Structure formats: C-alpha cells, structure tokens
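>>> Dropping the sequence and predicted coords here.
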Amino acid sequence: MRRLANAVIAGVTVVALCSGAWLLRSGTASHAPPQPSAAQAHSRSSGSSGTSSGWGDDGSAAAALPASPPVRIRVPSLRVDAPLMGLGLTPTGSLDVPPAERKNLAGWYEAGTTPGERGTAIVAGHVDNADGAAVFYRLGALRRGATIEVDRWDGGTALFTVDAVEVYDARDFPDEKVYGAAPRPELRVITCGGGYSRATGYRGNVVVFAHLTGSRVASLTGSRDSNRAD
C-alpha cells in the first residue's frame, strides 16, 4: 500500500514544489540555486541490483528501524537544520507542500515509509519563496558520501549516507527510480532544480538518494550512542 501511495505522487511533486517565486521576482543570474554535477550522479546502472536506486546490500546498510514519524532533518555539510511536518495529498491528488512562508520547514510523505524503516521514505521542501532562499536551496551542492540525519518521534536519529545527487527534467522524471520500493531503508530528498523559465518556474527536480548506515538512540542520561553499520 505504501508503494502505491508513493507512486501516486510521482507525477505531481515536480509541479507542487517548483514555482520559483524568488527568481521570478529577481531574475536568474544572481539567485539560481546550485545544481548537482555529473560527478555526484549514480555510478552504477539503476536497477542492476534489483533496488530502486541500483545498489544492493554491499555491507554498508544498517538494519532497518521500527516505524516512527520523523520530526527533524539535518544536513550538516549544507547547514540545514529544519523541522519536518507531515504531508498528504491535496483534493486534486497532488502532494501537499509546507507553507511557502515558512522557509525553514520541510515535509515528509506521511502515507509512505518513515525514514529508517525498510523501504523508500520521501522528504520534500521548497528551494525558495518570494523572499529568498528556502530550506533546500543548496541541496544541489550536496556530495556523495555526505550524511543526512533524521530525528524521529521515538527519540532516535536515523543516519543516512548520500549515494547520489541528480537533477531531472519534469518531462523525464524517473518515477520508479525515485519512488519505487526498496529492500533496505532508503531516503529521497527532493526540491526544485534544472532549467528555469520565467513563465513556468523551475523545469524539474533535484533528487538526493541516500540509504541508512546507522542510528543513534537517546540514553537515559540524554546523551546519544552511535550504532553504525560496519
């Protein structure tokens, strides 16, 4: 059911997140967000291992965590530290989005997999709003091997390692590759990207592919103990 729910939003996330209000007001020259380079793309053929992202169990993946809603996402290398809200579908069937005026707020698709649980979890956020850069403005600058931390309602933190950062045109968005089911805990972080048109806004999406490589659990003293895959 969660795989079906993920597939439902495959064709609408691009539209919902990509108005580009800041660039529309200010022009593209000085405010265009960074875009991923070819060096950050997948290094293996997608689907070669039977997973949505193209990676099999190479020993780096940590064991799946129990389901628990996420409450916060951090990307230390980009200085992202933002609360997460649950996202559903609008009456027209498109993915809802965080309020544009709250630029440091991201959302997760709460009808799907929770981050750290087995399967593909989805986090999305704006690249900008009418006033300037938003939570995922620098997502395209993320590099393979970077860490993404997701705090969960159960008090633990799921630790993900970035496998690839890619940009897709809306007309060629690879639904199954991004939203498809995975046999291990994986994460997708999505925002606007690609070319920009003053008439239509951003033409595509930046997508980060990551998988679970560890976790932290809150101790009785309030400190955290690491549990990473070897």
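Received the coordinates, thanks. Please read all numbers here as calculations on a predicted model, not as lab measurements. Numbering: from 1, shown residues only.
>>> From now on I want contacts and neighbour counts done on CA atoms only, so please keep to that.
Will do.
>>> Which other helices and strands does the helix or strand where residue 25 lies contact?
For residue 25, the host element (DSSP states H and E) is helix 21-26. Other helices and strands packing on helix 21-26, by 3 or more C-alpha pairs under 8 Å, 6 or more residues apart in numbering; DSSP states H and E, are strand 128-129.
>>> Report the distance from the strand it packs on to the chain centre.
Averaged C-alpha coordinates place strand 128-129 at 17 Å from its chain's average position (C-alpha atoms, centre = their mean, to the nearest Å).
>>> and residue 171, that one's in a helix?
Yes: Residue 171 sits within a helix when classified using DSSP: H, G, I helix; E, B strand; the rest coil.
>>> let's bring in a second model and compare:
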Amino acid sequence: MRNGSGPKPEAAPPRRVPSVKALACTTLLGIALLAHVSDGDASRKPTTAQASPPLARPAAGPERDRSGPRPLPASDAARLRITDIGVDVSLIPLELDGAGALRPPPATAPTVAGWYADGTAPGAPGTAVVAGHVDTPLGPAVFHRLDSLSRGAGIEIVRVDGRTALFTVDAVELHAKDRFPEDKVYGGSGRPELRLITCGGDWSSDTGYGANTVVYATLTGTR
C-alpha cells in the first residue's frame, strides 16, 4: 500500500481465513505491508468466517438485493479489471503465513494483485478476497486509486476456466487497523461476494498506514 501493500463453495473442508490483524499495515524495511502488527494479537488464529456460510445467515456487508445470477463453480482467478480506475492486471495466488497473516504480493511487482487462493473462488458462493499495494518505493501501485471507486462501479475477474465473474461495487469503506471488522469484511450472505483490500488512511514512517480501504462488491453477472 502507499509505500507498500495492504492484508469453493463446494461441500469442502472449511477454508482458513486471514485473522483480524492480517490486513493491518505496518512497516518492514521501509515498505508498508499487509501483516500482523506487534500489538499482542499476533498469535490470534484464523477463523472459519470465509468458509461457505449458511444461506440463512444475514449479510455481513452493506444491505443489498437478495436476487442475483447463478453462482459459478470453483476456479482459480487469473486477471482483474476495473475500468473506472484503469486497472487491468494479472492475479497471483496469495496464502497465509504461519501466524495467519495474508502474504501480500511482492513489493517488487506493484502492477499485480493477489487473491486468497485457499478461500472462496471469485464468482462462487462466499466471499472472495483480493489484496494489492497502494504504492511501493517504485511508485503508485495497482490499488493506488481504489478509494476513488463509487457504488455501482463494475469489477471483472477473469478465471482460469475461461469464465468471467462480473461484480458491482456496493460500498467503499475505510477501517482503522485496530478496529478491523473481521466478520463484516470476511463474512457474507452465502451469495458470491468480493472484497478488494489495500492500505489507507494516514501514513507514519514508524507504523505504516493506519487503516485499510475495503471495497465491498456483489456478483451481478457472468460471461
């Protein structure tokens, strides 16, 4: 994120979800990364909030229409397109480290974003998570303009199976890293949803960014 980076719906075993601090921005070698901060909570274990929640569970994100397109089967994600902010980049798989924090894309590759590959596949029922840098020492990065997205903007994720999941933005919110709403961000209604996450808020040379920008989106079409 600025100076660094932000952080299948089958009847499969529950997926691991990044812990509440996994998307808190801190500074490492001058680069603000998605990582745990040294606040005594680094040992918090991942929850199962991202594992296909029951269909009867209330939506954890912004209110939305319950109707929608038929969900897609599980498939890896390959590319992210957001026309409104000029994003058209490759997606790489991201995983959790031993502490349950989401490993961010490499700071040396500011023009790529990553998706949490052990979580929900984009377009499948549940909440898919995509993370990327705002900027790095190399300059503005893939999510440099993420906070300028508005409700109704379109997001496309091209999948390895050749299908494209079309999402519509419901809301864009800024969450302080010490009050990160884990259930709201990672939870869902059982329908296909998407979260785009990067760093945001004020930046400090000592602690990095103080918040995360989170985009909430819902599947509204496929092709």
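Nice, I can see it. What you are looking at is a predicted structure, and each value in this text was computed from that prediction instead of being measured.
>>> so what number do they get for TM-score?
Scored against TM-score structural alignment, normalised by the length of structure 2, the superposed chains reach a TM-score of 0.78; 188 aligned residues with a C-alpha RMSD of 2.1 Å.
>>> Residue 190 of structure 1 -> structure 2?
Per TM-score structural alignment, the equivalent position to residue 190 of structure 1 in structure 2 is residue 197.
>>> Sorry, slip of the keys, the one I care about is residue 141 of structure 1.
By TM-score structural alignment, residue 141 of structure 1 lines up with residue 148.
>>> and the gap between its match and residue 171 of structure 2?
Between residue 148 of structure 2 and residue 171 of structure 2 the computed distance is 11 Å (C-alpha to C-alpha, to the nearest Å).
>>> now swap in residue 78 of structure 2 and tell me
24 Å.
>>> what's the answer for residue 19 of structure 2, then?
22 Å.
>>> can you give me the end-to-end distance of stretch 129-145 of structure 2?
End-to-end for stretch 129-145 of structure 2, by C-alpha to C-alpha: 18 Å.
>>> Just the buried positions in that stretch, please.
129-136, 140-144 (16 or more other C-alpha atoms under 10 Å).
>>> I'd like the distance from it to the chain centre, please.
Worked out by C-alpha atoms, centre = their mean, stretch 129-145 of structure 2 lies 13 Å from the chain centre.
>>> center of structure 1, which residue is that?
Centre of structure 1 computed as the mean C-alpha position; nearest residue by C-alpha atoms, centre = their mean is residue 189, 0.7 Å away.
>>> And that residue, which helix or strand is it part of?
strand 185-197.
>>> can you check residue 51 of structure 1 too?
According to DSSP H and E, residue 51 of structure 1 maps onto no helix or strand at all.
>>> and the aligned partner of residue 53 of structure 1 in structure 2, how many neighbours?
In structure 2, the residue matched to residue 53 of structure 1 (TM-score structural alignment) is residue 61. Using other C-alpha atoms under 10 Å, residue 61 of structure 2 is surrounded by 20 other residues.
>>> Excluding chain neighbours, what is closest to residue 61 of structure 2?
With sequence-adjacent residues excluded and distances taken as C-alpha to C-alpha, 6 or more residues apart in numbering, residue 61 of structure 2 is closest to residue 184, at 5.2 Å.
>>> got the buried residues for the lengthiest strand in structure 1?
Longest strand in structure 1 by number of residues (criterion: DSSP state E): strand 201-218. The neighbour-count check on strand 201-218 of structure 1 (16+ other C-alpha under 10 Å) flags 201-217 as buried.
>>> other SSEs contacting the next helix or strand after it?
Scanning forward in sequence from strand 201-218 of structure 1 by DSSP H and E, the next helix or strand is strand 224-228. Applying 3+ C-alpha pairs under 8 Å, 6+ apart, we find strand 224-228 of structure 1 packed against strand 201-218.
>>> where's the aligned residue in structure 1 for residue 71 of structure 2, which helix or strand?
When structure 1 is aligned by TM-score structural alignment, residue 71 of structure 2 is paired with residue 64. Using DSSP H and E, residue 64 of structure 1 maps to neither a helix nor a strand.
>>> how close does the residue mapped onto residue 211 of structure 2 from structure 1 get to residue 147 of structure 1?
In structure 1, the residue paired with residue 211 of structure 2 is residue 204, using TM-score structural alignment. Distance, residue 204 of structure 1 to residue 147 of structure 1, using C-alpha to C-alpha: 24 Å.
>>> Show where stretch 157-177 of structure 1 falls in structure 2, residue numbers please.
Taking TM-score structural alignment, stretch 157-177 of structure 1 hits residues 164-184 over in structure 2.
>>> Check the offset of the matching stretch from the chain's centre.
8 Å.
>>> Assign residue 181 of structure 1 to helix, strand or coil.
Residue 181 of structure 1 - assigned by three-state DSSP - is coil.
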